[in-house]
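Chemist: Here you go, sequence then predicted model.
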Amino acid sequence: MPRHIDALPKPVVVKDKKVIVLSFGRNGTMGLMHALEILGYKPYHMKTVLEHGAPHLNVLNDAVQAKYHGSGKLYGKEEFDKWFADYDAILDVSSFFVQELVEAYPDAKFILTYRNSQKWVVSINNTMLKMVTLVRARPFAILAYMNSFMAAWVRFGWLAPRHIWKDKPLGTDAAAIQTYHDHNALVKKLVPPERLLVVKLEDGLGWEEICPFLGHEAPETRYPRGNDPKEFGKLLRGYVAKGVIPLLGIAVSAAALVALPVLSGAGMKLGNLLK
């Protein structure tokens, strides 16, 4: 089966990877992305994936499927160089590929942010778990047949959870916590201490933590905050709407008229789940 990474145009220039944040999502990575932008980096984040739409979401899906589901060729430096060619910092999606990225870019500086594991589980349950539950529902399976972005989004909802819950049922806190601790321990094992900044969020994450490590003077502007679960819901609703709105024109057909109550129910679920 052809890989989506092979359909991306060959880059003319590949930026050196200067900073790679290996933290799981919901560990201050959104604020850290904005901080890196202020410092002059060009970061690639899960938000970037969604902004690029189906092509990049399917590239991510293929990589996740290969690593966590044993189907397809594992990504290495060649694939990462093509995928992240225009970017010199990587966050969020990088947590899927810790070993591969450390091997591909040994000269980069790495950051690991973490927090109390129980607080992290609560945050994951209020964000990613709700998203996964939503896109696995039947209305979104219908949408997947009508729109490439929604198809890629639904596929992600089925592939990505193994990264956190392994083979346990979705939302199993003990499994998620074990994965969290194992992930953080792996990062510390693989990355040389002199190239790794480890920050516990409860101790504070700001310019004074990251700037000395990255070799920058602290900006005068305030360190940017991340997104709480409500902001995550708002962000996600915007991307889902991006896939759903183009489908409204189908409503003139008899098939779509039959489907409208189902789609309406999906919209209500989306609003309720992400409040």
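Modeler: Here it is on my side, so go on.
Chemist: Only C-alpha atoms from now on, for both contacts and neighbour counts.
Modeler: Will do.
Chemist: Confirm residue 20 sits in a strand?
Modeler: Yes. Residue 20 forms part of a strand when assessed by DSSP: H, G, I helix; E, B strand; the rest coil.
Chemist: ok so residue 49 is a helix residue?
Modeler: Yes. The assignment for residue 49 by three-state DSSP puts it in a helix.
Chemist: how about the strands in this structure?
Modeler: 19-21, 43-44, 89-90, 109-114, 196-200 (DSSP state E).
Chemist: Now render those as JSON lines, adding mean neighbour count and distance to residue 141.
Modeler: Output for the strands of the chain, formatted as JSON lines (neighbours: other CA atoms under 10 Å; distance: least, CA to CA, whole Å):
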{"stretch": "strand 19-21", "mean neighbour count": "25", "distance to residue 141": "33"}
{"stretch": "strand 43-44", "mean neighbour count": "22", "distance to residue 141": "28"}
{"stretch": "strand 89-90", "mean neighbour count": "24", "distance to residue 141": "30"}
{"stretch": "strand 109-114", "mean neighbour count": "22", "distance to residue 141": "34"}
{"stretch": "strand 196-200", "mean neighbour count": "18", "distance to residue 141": "39"}
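Chemist: between the ones you listed, which one is nearest to residue 166?
Modeler: For the strands of the chain, the distance to residue 166 is smallest for strand 109-114, at 19.9 Å, taking CA to CA.
Chemist: Just list what that closest one packs against, helices and strands only.
Modeler: Here strand 109-114 touches strand 19-21, helix 173-190, strand 196-200, going by 3 or more CA pairs under 8 Å, 6 or more residues apart in numbering; DSSP states H and E.
Chemist: Could you dump the ones you listed into JSON lines with distance to residue 85 added?
Modeler: As requested, these are exported to JSON lines (distance: least, CA to CA, whole Å):
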{"stretch": "strand 19-21", "distance to residue 85": "14"}
{"stretch": "helix 173-190", "distance to residue 85": "23"}
{"stretch": "strand 196-200", "distance to residue 85": "23"}
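Chemist: next up, a second structure to put side by side with the first:
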Amino acid sequence: MFMKAAYEILGYPTYHWVSMMENPKDLDLWNSTLSRKYDDSKNPDTLAEWDALIGHISAVTDSPINAFAPELIAAYPHAKVVLVERDIASWYKSFEKNVISPFVAPFTRIVLEVEPGFIGKMGRIGGLLMHGQWNSKDFDEWRAKARDGHKTGTQGKATAI
């Protein structure tokens, strides 16, 4: 959230995970986009497709959009890129608190499976990211891979830049 706040102080409307909570219709767009990437191997590949998702904002940060760094760099070749490298222990503490823990609570797991609306759609996005971006079959594997995955993901984004 710090980068979102910083960009917005500078006057750049910013897309972040919480943006989906503010704009629930985006949940369907991201579910479709992530499914295309991880299930169908067909990313949005035109500027018009990306503009439909994020054309109304000036900066992006966090999930789910960080899963598309190479695609976004290709779609917007003149965009400025800020690559944030965080202390891995600090990042993992935040990741565990804000990503893993909310999803693994027993009640949440049940709701994620049966609720077709907002919560269920958020859960599907989390599952697509867990399986696709993090190549993990369950939360235990996601936790085990998180630190190395974060480091590798940051390095991959740096290479794409």
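Modeler: Everything's here; your move. In this text, all values refer to a predicted model and were calculated from it rather than measured experimentally.
Chemist: Which one, of the helices and strands packed on strand 109-114 of the first structure, ends up nearest to residue 164 of the first structure?
Modeler: Closest approach to residue 164 of the first structure among these (CA to CA): helix 173-190, 5.5 Å.
Chemist: what's the closest one in contact with?
Modeler: Helix 173-190 of the first structure is contacted by residues 22-24, 98-99, 102, 112, 114, 117-118, 121, 164-166, 168, 196 when judged by CA atoms under 8 Å, 6 or more residues apart in numbering.
Chemist: Among those, which lie within helices?
Modeler: Within the contacts of helix 173-190 of the first structure, residues falling in helices by DSSP state H are 98, 99, 102, 117, 118, 121, 164, 165.
Chemist: Would you reformat these as a markdown table and include neighbour count and distance to residue 87 of the first structure?
Modeler: Below are those laid out as a markdown table (neighbours: other CA atoms under 10 Å; distance: CA to CA, whole Å):
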| residue | neighbour count | distance to residue 87 of the first structure |
| --- | --- | --- |
| 98 | 21 | 17 |
| 99 | 16 | 19 |
| 102 | 21 | 16 |
| 117 | 15 | 30 |
| 118 | 13 | 33 |
| 121 | 20 | 30 |
| 164 | 22 | 26 |
| 165 | 20 | 30 |
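Chemist: Name the nearest of the residues you listed relative to residue 269 of the first structure.
Modeler: residue 121 (22.0 Å).
Chemist: What's that closest one aligned with over in the second structure?
Modeler: Under the alignment (TM-score structural alignment), residue 121 of the first structure pairs with residue 92 of the second structure.
Chemist: Equivalent analysis for residue 190 of the first structure, please.
Modeler: Match for residue 190 of the first structure (TM-score structural alignment): residue 160.
Chemist: Buried ones in stretch 17-26 of the second structure, by neighbour count?
Modeler: 17, 20, 26 (16 or more other CA atoms under 10 Å).
Chemist: now stretch 133-143 of the second structure
Modeler: Applying 16+ other CA under 10 Å to stretch 133-143 of the second structure flags 133, 134, 136, 139, 142, 143 as buried.
Chemist: how close does the residue nearest to residue 196 of the first structure when sequence neighbours are not counted sit to residue 101 of the first structure?
Modeler: In this structure, residue 196 of the first structure finds its nearest non-sequential neighbour in residue 110, 4.8 Å apart by CA to CA, 6 or more residues apart in numbering. Separation of residue 110 of the first structure from residue 101 of the first structure (CA to CA, to the nearest Å): 10 Å.
Chemist: before we move on, what about residue 19 of the first structure?
Modeler: Distance from residue 19 of the first structure to residue 101 of the first structure, by CA to CA: 11 Å.
Chemist: repeat for residue 73 of the first structure
Modeler: 15 Å.
Chemist: what sits against the aligned partner of residue 135 of the second structure in the first structure?
Modeler: Aligning on TM-score structural alignment places residue 135 of the second structure opposite residue 166 in the first structure. Listed by CA under 8 Å, 6+ apart, the contact partners of residue 166 of the first structure are residue 175.
Chemist: Distance of residue 166 of the first structure relative to residue 74 of the first structure?
Modeler: Residue 166 of the first structure is 18 Å from residue 74 of the first structure, where distance means CA to CA.
Chemist: how near is residue 191 of the first structure to residue 157 of the first structure?
Modeler: Using CA to CA, residue 191 of the first structure is found at 30 Å from residue 157 of the first structure.
Chemist: same question but for residue 66 of the first structure, I mixed them up
Modeler: Distance from residue 66 of the first structure to residue 157 of the first structure, by CA to CA: 15 Å.
Chemist: Between these two, which has more neighbouring residues?
Modeler: residue 157 (19 against 15; other CA atoms under 10 Å).
Chemist: ok, that one touching residue 130?
Modeler: No. Judged on CA atoms under 8 Å, residue 157 of the first structure makes no contact with residue 130 at a distance of 10.1 Å.
Chemist: how many other residues sit next to the counterpart of residue 95 of the first structure in the second structure?
Modeler: Structural alignment (TM-score structural alignment) places residue 95 of the first structure against residue 66 in the second structure. Neighbour count of residue 66 of the second structure, defined by other CA under 10 Å: 18.
Chemist: before we move on, the earlier item: what's the closest of the helices and strands packed on strand 109-114 of the first structure to residue 145 of the first structure?
Modeler: For residue 145 of the first structure, the closest of those is helix 173-190, at 31.2 Å, according to CA to CA.
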